[in-house]
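*Asks:* have a look at this fold, sequence not included:
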């Protein structure tokens, strides 16, 4: 009799505005990366519930020359360190370094990053929760079958006010509130 591996439970989070404070001037250095209160603890609770937490983020500041790959790696190292200090683990970070006019497949709202995640984890994106603060985050997930969650942190309040959210989008104040919802037994 062969043992069956349990299916991977994934959640996909945008970075800026969901995990950390956002800035219209971009997060260009580790010093500018500041976690939203409660976000690291929310990720730890997801891990405790057997979720693998994956980040999918547009980082056009690289193409714009605002920061280097070295700086981006240092920012992500700070994020991983902050997660570990809270007892959390971010499994992977997928990012698009291209500018909006590059017409690449990986820049959200296009679903390229999500296809990469599906391929890496050998899973369908159908039903995978995706959390973002902008319409493009939700659109990228929706087209591949993810369940969209909008948070009001970052650009979320403005995004909610503009409307036009993908069908089935649920809105919460914070990532922590999304996690409360996901971990509450039905």
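*Replies:* Arrived safely, thanks for sending. Source: prediction; values computed, not measured.

*Asks:* CA only for contacts and neighbour counts going forward, please
*Replies:* Noted.

*Asks:* for residue 170, which residues are in contact?
*Replies:* Applying CA atoms under 8 Å, 6 or more residues apart in numbering to residue 170 gives the contacts 148-150.

*Asks:* okay, pairing it with this:
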């Protein structure tokens, strides 16, 4: 299979979603995330994070704060044998920040970050997987043509209509890994 990646939401998939996390001491990795990502990496999948970061537009933290945390997170993944190819992020929010950025194409459920990853890395969308914890993650993946959409319950509360947007639903990324690749 050529040109494949696992797109990962951050808060609720990689780390516990404590709200506007931007410092390493607040960042709590979800149990089993490194095992799952190592497994995908060994199978030849690129690991790409796609994350809405409205805390930047809301003034909760700066892009520099986010970048510092991202570099720390990438170093942890690399040291665990699961290097992240890229971290795409949307710093916008429709109700906050600069007016000309409020209707961006990168904020999920829009597909901009996924489309950028597909383009930048020469991926075949049908060969890719999106793992997220929100309906918006699944809607972005669907709009980008991602072949497999997986919701995990380690982040948000999900309604029956949210669940219907995914191909499968699992308690966390760790439990989903074997089933996704079966």
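*Replies:* Done, it's in. Being a predicted model, the structure only gives us computed values, none of them experimental.

*Asks:* and the TM-score between them?
*Replies:* The TM-score (TM-score structural alignment, normalised by the length of structure 2) is 0.89; 175 aligned residues with a CA RMSD of 1.6 Å.

*Asks:* mean shift between the lengthiest helix in structure 2 and structure 1?
*Replies:* As assigned by DSSP state H, the longest helix anywhere in structure 2 is helix 63-79. Taken over the aligned residues, the distance from helix 63-79 of structure 2 to structure 1 averages 1.5 Å (mean CA distance after the TM-score superposition for structure 1).

*Asks:* what comes into contact with the helix or strand just after that helix?
*Replies:* Next helix or strand after helix 63-79 of structure 2 toward the C-terminus (DSSP states H and E): strand 86-90. Contacts to strand 86-90 of structure 2, defined as CA under 8 Å, 6+ apart, come from residues 47-54, 70, 106-107, 113, 117.

*Asks:* taking those residues, tell me the two that lie furthest apart.
*Replies:* Of all pairs drawn from the contacts of strand 86-90 of structure 2, the greatest distance, 22.2 Å, lies between 47 and 54 (CA to CA).

*Asks:* one step back: pull out the buried positions in the longest helix of structure 2.
*Replies:* Buried positions in helix 63-79 of structure 2, judged by neighbour count with 16 or more other CA atoms under 10 Å: 63, 66, 69-70, 73-74, 77.

*Asks:* same thing with stretch 39-50 of structure 2?
*Replies:* For stretch 39-50 of structure 2, by 16+ other CA under 10 Å, it's 39-41, 45-50.

*Asks:* same thing with stretch 91-111 of structure 1?
*Replies:* For stretch 91-111 of structure 1, by 16+ other CA under 10 Å, it's 93-99, 106-111.

*Asks:* so can I have CSV of those showing distance to residue 36 of structure 1?
*Replies:* Shown next, in CSV, are these (distance: CA to CA, whole Å):
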residue, distance to residue 36 of structure 1
93, 18
94, 20
95, 20
96, 22
97, 23
98, 25
99, 26
106, 26
107, 24
108, 22
109, 23
110, 26
111, 26
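
*Asks:* now for these, which pair is the farthest apart?
*Replies:* 93 and 99 (18.3 Å).

*Asks:* quick one: the aligned partner of residue 92 of structure 2 in structure 1 and residue 22 of structure 1, what's the gap?
*Replies:* Matched by TM-score structural alignment, residue 92 of structure 2 corresponds to residue 98 in structure 1. Counting by CA to CA, to the nearest Å, the separation of residue 98 of structure 1 from residue 22 of structure 1 is 19 Å.

*Asks:* check residue 102 of structure 1 too.
*Replies:* 23 Å.

*Asks:* in contact with the closest residue to residue 94 of structure 2 other than its chain neighbours, which residues?
*Replies:* Nearest residue to residue 94 of structure 2, sequence neighbours excluded (CA to CA, 6 or more residues apart in numbering): residue 102, at 4.3 Å. By CA under 8 Å, 6+ apart, the contact set of residue 102 of structure 2 is 92-96.

*Asks:* of all the residues you listed, which two lie farthest apart?
*Replies:* Greatest spacing in the contacts of residue 102 of structure 2, by CA to CA: 92 and 95 (8.8 Å).

*Asks:* which residues in structure 1 does stretch 52-69 of structure 2 align to?
*Replies:* With TM-score structural alignment as the criterion, stretch 52-69 of structure 2 aligns to 58-75.

*Asks:* all strands for structure 1, in order.
*Replies:* Assigned by DSSP state E, the strands in structure 1 fall at 9-13, 51-58, 90-96, 129-132, 147-151, 170-172.

*Asks:* corresponding residues in structure 2 for the last one?
*Replies:* Mapped onto structure 2 using TM-score structural alignment, strand 170-172 of structure 1 spans residues 168-170.

*Asks:* report how many residues lie close to residue 170 of structure 2.
*Replies:* For residue 170 of structure 2, the neighbour count with other CA atoms under 10 Å is 18.
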